[in-house]
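Colleague: show me how the following folds:
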Amino acid sequence: MATVTLKGNSINTLGELPKVGNQAPNFSLVKNDLSTASLDDYKGQKVVLNIFPSIDTGTCAQSVRQFNQEAAALENTKILCISKDLPFAQARFCGAEGLNEVETLSDFRDGNFGKAYNVTFVDGPLQGLHSRAVVVLNGKGEVVYNEQVGEIVDEPNYKAALVALMDA
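Modeller: Now for the predicted structure:
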């Protein structure tokens, strides 16, 4: 288990993020149109997995905005914003905010992404949701950077993720 905090109170995830140098686990997530996306769909592209509990919270929303802004300048890169929110809520948020450089994906159907990446909370008030984490993949689907954000209300280290992305 990995332990993080929510306003100073410890809560646990299923485990550690995929390790740098390892192949990223495949996934099956739901797109806004209710079709399915898998890691294989992004072969040959660099990928940022921006993982968070809910797009309806301030810090999560800010991470989507920030990555959307950063993504505009990136070539051959996809920013995937992943939560257990329903695809309708994800699409509504991005539409209202005018965010079109990121892709939102939902793990609401079976939670297998959260299990494969070990980000599912196993206790605490957010049990069943995903922790805040960033995983960066190169064009071969290998993990080149990961960050399990230690305090859920904190934003991820965007700069470190983007530096790893440029080096991938």
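Colleague: from here on, just use CA atoms for contacts and neighbour counts.
Modeller: Fine.
Colleague: for this protein, what spans make up the helices?
Modeller: Ranges of helices in the chain, per DSSP state H, are 58-71, 87-97, 112-116, 158-167.
Colleague: kindly reformat those helices as CSV containing mean neighbour count and distance to Val47.
Modeller: Formatted as CSV, these follow (neighbours: other CA atoms under 10 Å; distance: least, CA to CA, whole Å):
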stretch, mean neighbour count, distance to Val47
helix 58-71, 18, 11
helix 87-97, 16, 19
helix 112-116, 19, 15
helix 158-167, 15, 8
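Colleague: of all the ones you listed, which lies closest to Glu151?
Modeller: Of all the helices of the chain, helix 58-71 sits nearest to Glu151, with 11.0 Å by CA to CA.
Colleague: let's see this one next to it:
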Amino acid sequence: MAKIKHLGATVNLTGTTINVGDKAPSVIAIGTDLNDVEIGGAKDKIQLIITVPSLDTDTCATETRRFNEDLNNLDICETTVVSMDLPFASERFCSTEGIANLTVVSDYINRDVSRAYGVLMEDGKIKGLSARAIFVIDRSGSVVYKEIVEEVTDEPNYEAALDAIKEAR
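Modeller: Reported below is the predicted structural model:
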């Protein structure tokens, strides 16, 4: 079982452990329009799947804004940010923050994405939310990059994720 930290306290992650080289599971999340959005699996584009606890935190908001900006001129991948926020809150965040270069979805119903990718926080003060993680998936559906941020309040390695996307081209 993987472990991370939240404000220094150990948090266990639950779900299927996905590693580089594994096939990325195809999972359904809920879009801001309440429609199903399929992420993972093989697709025509490289996928960047970003899981965050909640867009209503400074770190998650900063990360989402940063990837939105960094991917503005990179039309080589399909980027999805997954949180446990309700779709209405996600829609409001995207509208307020001008998020247009990525898709924001919710995993609040069954937590299928978080379980399938092994990033569901099993205990701790923010139990039931997703850990901060990044998965880059090539067109064949294989995971080519993975980062689970050790301290959930820290930002990920943006440059490594962007380099992995460019390499997967």
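Colleague: just give the TM-score of the two.
Modeller: Overlay of the two chains. TM-score (TM-score structural alignment, normalised by the length of the first structure): 0.95; 168 aligned residues with a CA RMSD of 1.5 Å.
Colleague: among the helices of the first structure, which comes closest to Asn138 of the first structure?
Modeller: Set against Asn138 of the first structure and scored by CA to CA, the helices of the first structure come closest in helix 158-167, at 7.3 Å.
Colleague: who does the closest one touch, helix- and strand-wise?
Modeller: Helix 158-167 of the first structure sits against strand 46-51, strand 133-137, strand 143-148, with contacts defined as 3 or more CA pairs under 8 Å, 6 or more residues apart in numbering; DSSP states H and E.
Colleague: could you dump these to JSON lines with distance to Lys19 of the first structure and mean neighbour count?
Modeller: What follows is those, written out as JSON lines (distance: least, CA to CA, whole Å; neighbours: other CA atoms under 10 Å):
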{"stretch": "strand 46-51", "distance to Lys19 of the first structure": "14", "mean neighbour count": "24"}
{"stretch": "strand 133-137", "distance to Lys19 of the first structure": "9", "mean neighbour count": "24"}
{"stretch": "strand 143-148", "distance to Lys19 of the first structure": "7", "mean neighbour count": "21"}
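Colleague: so for Asn12 of the first structure, which of these sits nearest?
Modeller: Among those, the nearest to Asn12 of the first structure by CA to CA is strand 143-148 (11.5 Å).
Colleague: now do that closest one: distance to the chain's middle.
Modeller: Centroid separation for strand 143-148 of the first structure versus its chain: 11 Å, with CA atoms, centre = their mean, to the nearest Å.
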